[in-house]
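>>> My questions concern the predicted model and sequence given below.
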Amino acid sequence: MDPVIVKETLIKILSQIQTDSGLECPPLSGAIKPVENIPKFDSKVWPVATTILATEIKAEIPNDVNIFVDETTKLARTIDETAAFICDLLKKQSEQKAAAA
């Protein structure tokens, strides 16, 4: 999976969610942290964005994974960091499936 494609898709989804919710959306770039910089982007919206993203990129992202916050540091991820995290996650899933086969 290409991080650039994931990033572009994620930006499109985040923008659409804000529009559909009637909320402001700041100009989105790879440096933006959705959790901190997008109005009302909270734990109720994260799973929706994650599910739409998984559908769009035709990938499986587990429901218990918060792609927008680093589990270890508890720090919000930027859009670029989120895209890289998703690519790493999908690569690990692929390797696990290959090892199990």
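Here it is on my side, so go on.
>>> Every contact and neighbour count from this point should use C-alpha atoms.
Will do.
>>> Grab the longest helix from this protein for me.
Taking DSSP state H as the criterion, the chain has its longest helix at helix 79-100.
>>> in that one, what counts as buried?
Ile79, Asp80, Glu81, Thr82, Ala83, Ala84, Phe85, Ile86, Cys87, Leu89, Leu90 (16 or more other CA atoms under 10 Å).
>>> okay if I get those as CSV plus distance to Lys44?
CSV is the format used below for the buried residues of helix 79-100 (distance: CA to CA, whole Å):
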residue, distance to Lys44
Ile79, 18
Asp80, 22
Glu81, 21
Thr82, 18
Ala83, 20
Ala84, 23
Phe85, 21
Ile86, 20
Cys87, 23
Leu89, 22
Leu90, 24
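>>> take a look at this one as well, against the first:
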Amino acid sequence: MDAALIHSTLVDVLQNIQATSELECPALGGGTKPIEDLPKFDSKIWPVAIGMLGAKLGITIANDVNIFRQDDSCIALTIDQIVAKVVALADAQEAVQPKQANAQ
């Protein structure tokens, strides 16, 4: 999946969430860490953002995957790092889907 598409879709989702919540949304660049840089972007909002992103991209992001943090840590990821993580998830799904279609 195209990283530029994921980046623009992620930025759109984050801006939409902040606007809907009537919260400030600073300029979002590759080095922005949504968890640290967006007001009130917390554990109640992450799953919504992840679900919206997955739906817009047509991919499944498991409920136990937090794309906004480094795996098994509390380290916040930048938008560029999140995009790389989502690219890997999408590519893994694309690799599996043709096998499932052929199995039927």
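Nice, thanks for sending it over. Here the structure is a predicted model, which means the values were calculated and not measured.
>>> hang on, the earlier thing: hmm, which two among the buried residues of helix 79-100 of structure 1 are most spread apart?
Ile79 and Leu90 (16.5 Å; CA to CA).
>>> Closest to Cys25 of structure 1 out of the buried residues of helix 79-100 of structure 1?
Ile79 (14.1 Å).
>>> contacting residues for the closest one?
If a contact means CA atoms under 8 Å, 6 or more residues apart in numbering, then Ile79 of structure 1 has Lys7, Leu10, Ile11, Ser29, Gly30, Ala31, Ile32, Lys33, Pro34 as its contacts.
>>> let's go with 7 Å and repeat that
Ile79 of structure 1 is in contact with Lys7, Gly30, Ala31, Ile32, Lys33, counting by CA atoms under 7 Å, 6 or more residues apart in numbering.
>>> In structure 2, which residues correspond to stretch 10-30 of structure 1?
Using TM-score structural alignment, stretch 10-30 of structure 1 lines up with residues 10-30 of structure 2.
>>> Name the surrounding residues that touch that stretch.
Taking CA under 7 Å, 6+ apart as the rule, stretch 10-30 of structure 2 contacts Leu38, Pro39, Ala49, Met52, Leu53, Thr78, Ile79, Asp80.
>>> Now with 8 Å, please.
Asp37, Leu38, Pro39, Ala49, Met52, Leu53, Thr78, Ile79, Asp80, Val83.
>>> Now do the end-to-end distance for that stretch.
The first and final residues of stretch 10-30 of structure 2 sit 11 Å from each other (CA to CA, to the nearest Å).
>>> now stretch 16-28 of structure 1
12 Å.
>>> do stretch 74-85 of structure 2 as well
For stretch 74-85 of structure 2, the first-to-last residue distance is 16 Å (CA to CA).
>>> With that, I have no additional questions.
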